[in-house]
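Trainee: Sequence below, structure please.
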Amino acid sequence: MWENRPRNSDNESQEDNNDIEGNANENNEDNANKRDHEDYDDNEGNLYWVTKYSGWCVVNQIDKNPDEQQLFHGFPSQPNPNHHSPTQDYGLVSLHHVGILCENLERSLDFYQNILGLEINEARPDDKLPYRGAWLRVGSEMIHLMELPNPDPLTGRPEHGGRDRHTCVEIRDVSKLKAILDEAGIPYTLSKSGRPAIFFRDPDENALEFAQF
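Mentor: Okay, the predicted model is just below:
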């Protein structure tokens, strides 16, 4: 869990970073100077600069206004071998499918098949549940369309799908999908951080993200 607080001054931030670097030196003095840097964003335009020390990560939020930057305290970058994880008991494997509610199955299939190019997984049963649905292949995982009442409001959703509950799919070329959406007249927004990702909604206002990683 990251603990964040406002940066009161550059000196204070430097002291915090020095404390964390000191912990890294104590953990592994020989490798303390080995560090990697990566950028991350949270789909809301916030960028984070992650510095990986030996056994520790230091995360700072990047902001144009230094007075509004956030310092995130360091946390271990490698799991503690003595820490008991529940996944050791039940065997976590992978994400299998994402369930998406729809009002009209045929309308949703037209969108997911004819615009996005997804194919139905005929091996999955669609007649054993008390509602209509379909299983669509997304690489080795699936999207399960379920024709059920949607408890979520269909109006008043955020314009940018990255600020709403959304399903993310990895693709190879965002620019080609952008052209497809343009031709179909489907509105979209791009990642606020500038990374190759596009956000849009299906006919039932379910938010989707298609991104290159």
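Trainee: C-alpha from now on. contacts and neighbour counts both.
Mentor: Will do.
Trainee: ranges for the helices of the protein?
Mentor: Ranges of helices in the chain, per DSSP state H, are 10-27, 87-90, 105-109, 174-184.
Trainee: Can you say which of those is nearest to P203?
Mentor: Closest to P203 of the helices of the chain is helix 105-109 (C-alpha to C-alpha; 6.5 Å).
Trainee: ok, and the closest non-adjacent residue to the most centrally placed residue in the chain?
Mentor: Relative to the mean C-alpha position of the chain, the nearest C-alpha, by C-alpha atoms, centre = their mean, is the one of C168, at 6.5 Å. With C-alpha to C-alpha, 6 or more residues apart in numbering as the criterion, C168 has its nearest non-adjacent residue at 4.5 Å, and that residue is E209.
Trainee: if I look at that neighbour, how far off is N17?
Mentor: For E209, the distance to N17 equals 34 Å [C-alpha to C-alpha, to the nearest Å].
Trainee: Neighbour count for the two, which is higher?
Mentor: The residue with more neighbours, out of E209 and N17, is E209; 22 against 18, by other C-alpha atoms under 10 Å.
Trainee: to compare against the first, here's another:
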Amino acid sequence: MILESKKNGALPLVSLNHISRLCRSLEKSLNFYQNVLGFYQIKRPQSFNFNGAWLFNYGIGIHLLQAEDPDSMPKITEINPKDNHISFQCDSVISVEKKLKEMSVPYVHRRVEEEGIFVDQLFIHDPDGFMIEICNCENIPVIPLEPIRVCKRVTLI
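Mentor: Take a look at the predicted model:
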């Protein structure tokens, strides 16, 4: 389902394409995004004159860029659910939590309740301290606060 804004002047966007992350160590970040989050590396334009990697899965891309001065990057250690983050939907928070324990990945578990609907959230950090949420957020319905037009996305084969 795609929601179209009725606001005049809004950009005609289609979807999220990618996020870009600066890394202290491209190698450590590649390992994390591939082996913990399940992304796979894809071809990156060879014309770039800086070190990086492109990853893809779940319909989005993550572009990892090697920082020119890794030591100047802020060091974040505390997992704070109110910090900037990206969020991934999962089928089973229990299964993800079990896997995080097996991989010794530190996490914080939070539970949100809205009108009898529960959402479980797991918050982790990537190797550079960027926070990632894994949740069952689809439990909460998307309820627009203003009138919108709903369009069905058609996939042509």
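Trainee: what's the TM-score for these two chains?
Mentor: Here the TM-score for the pair of chains, by TM-score structural alignment, normalised by the length of structure 2, is 0.69; 126 aligned residues with a C-alpha RMSD of 2.2 Å.
Trainee: Dump the helices of structure 1 to CSV, plus distance to K192 of structure 1.
Mentor: Output for the helices of structure 1, formatted as CSV (distance: least, C-alpha to C-alpha, whole Å):
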stretch, distance to K192 of structure 1
helix 10-27, 26
helix 87-90, 34
helix 105-109, 27
helix 174-184, 15
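Trainee: Out of those helices, which is the most enclosed?
Mentor: Ranked by mean neighbour count, the helices of structure 1 are led by helix 105-109 with a mean of 17 (mean count of other C-alpha atoms under 10 Å).
Trainee: Can you check which of the helices of structure 1 gets nearest to D204 of structure 1?
Mentor: Closest among the helices of structure 1, once you apply C-alpha to C-alpha, is helix 105-109, at 8.0 Å.
Trainee: That closest one vs structure 2, average offset?
Mentor: Superposed on structure 2, helix 105-109 of structure 1 shows a mean distance to its aligned partners of 1.0 Å (mean C-alpha distance after the TM-score superposition for structure 1).
Trainee: residues in structure 2 aligned with that helix?
Mentor: Helix 105-109 of structure 1 corresponds to residues 26-30 in structure 2, going by TM-score structural alignment.
Trainee: hang on, the earlier thing: OK, contacts around whichever residue in structure 2 pairs up with the residue nearest to the centre of structure 1?
Mentor: In structure 2, C168 of structure 1 lines up with S87, judged by TM-score structural alignment. Contacts for S87 of structure 2 (C-alpha atoms under 8 Å, 6 or more residues apart in numbering) come out as 132-135.
Trainee: and if you look at R124 of structure 1?
Mentor: Contacts of R124 of structure 1 (C-alpha under 8 Å, 6+ apart): W135.
Trainee: Give me the aligned partner of D128 of structure 2 over in structure 1.
Mentor: Checking TM-score structural alignment: D128 of structure 2 goes with D204.
Trainee: count of residues packed around its match?
Mentor: D204 of structure 1, neighbours per other C-alpha under 10 Å, totals 15.
Trainee: which ones are touching it?
Mentor: 101-103, 108, 154.
Trainee: so which of those residues is the most crowded?
Mentor: Most crowded among the contacts of D204 of structure 1, counting by other C-alpha under 10 Å, is C102 at 23 neighbours.
Trainee: Determine the longest strand present in structure 2.
Mentor: Of all the elements of type strand in structure 2, the one with the most residues (DSSP state E) is strand 117-125.
Trainee: Pull out the buried positions in that one.
Mentor: 119-125 (16 or more other C-alpha atoms under 10 Å).
Trainee: List of residues touching it?
Mentor: 79-81, 93, 97, 105-113, 131-137, 139-140.
Trainee: Just the buried ones among those, please.
Mentor: The buried subset of the contacts of strand 117-125 of structure 2 (16+ other C-alpha under 10 Å) comprises 79, 81, 93, 97, 107, 131-137.
Trainee: Looking at those residues, which is nearest Y33 of structure 2?
Mentor: Among those, and counting by C-alpha to C-alpha, the member closest to Y33 of structure 2 is I132, at 10.7 Å.
Trainee: That closest one: what's it in contact with?
Mentor: Counted by C-alpha under 8 Å, 6+ apart, I132 of structure 2 has contacts 85-88, 123-126.
Trainee: R24 of structure 2 and N8 of structure 2: what is the separation?
Mentor: From R24 of structure 2 to N8 of structure 2 the distance is 41 Å (C-alpha to C-alpha).
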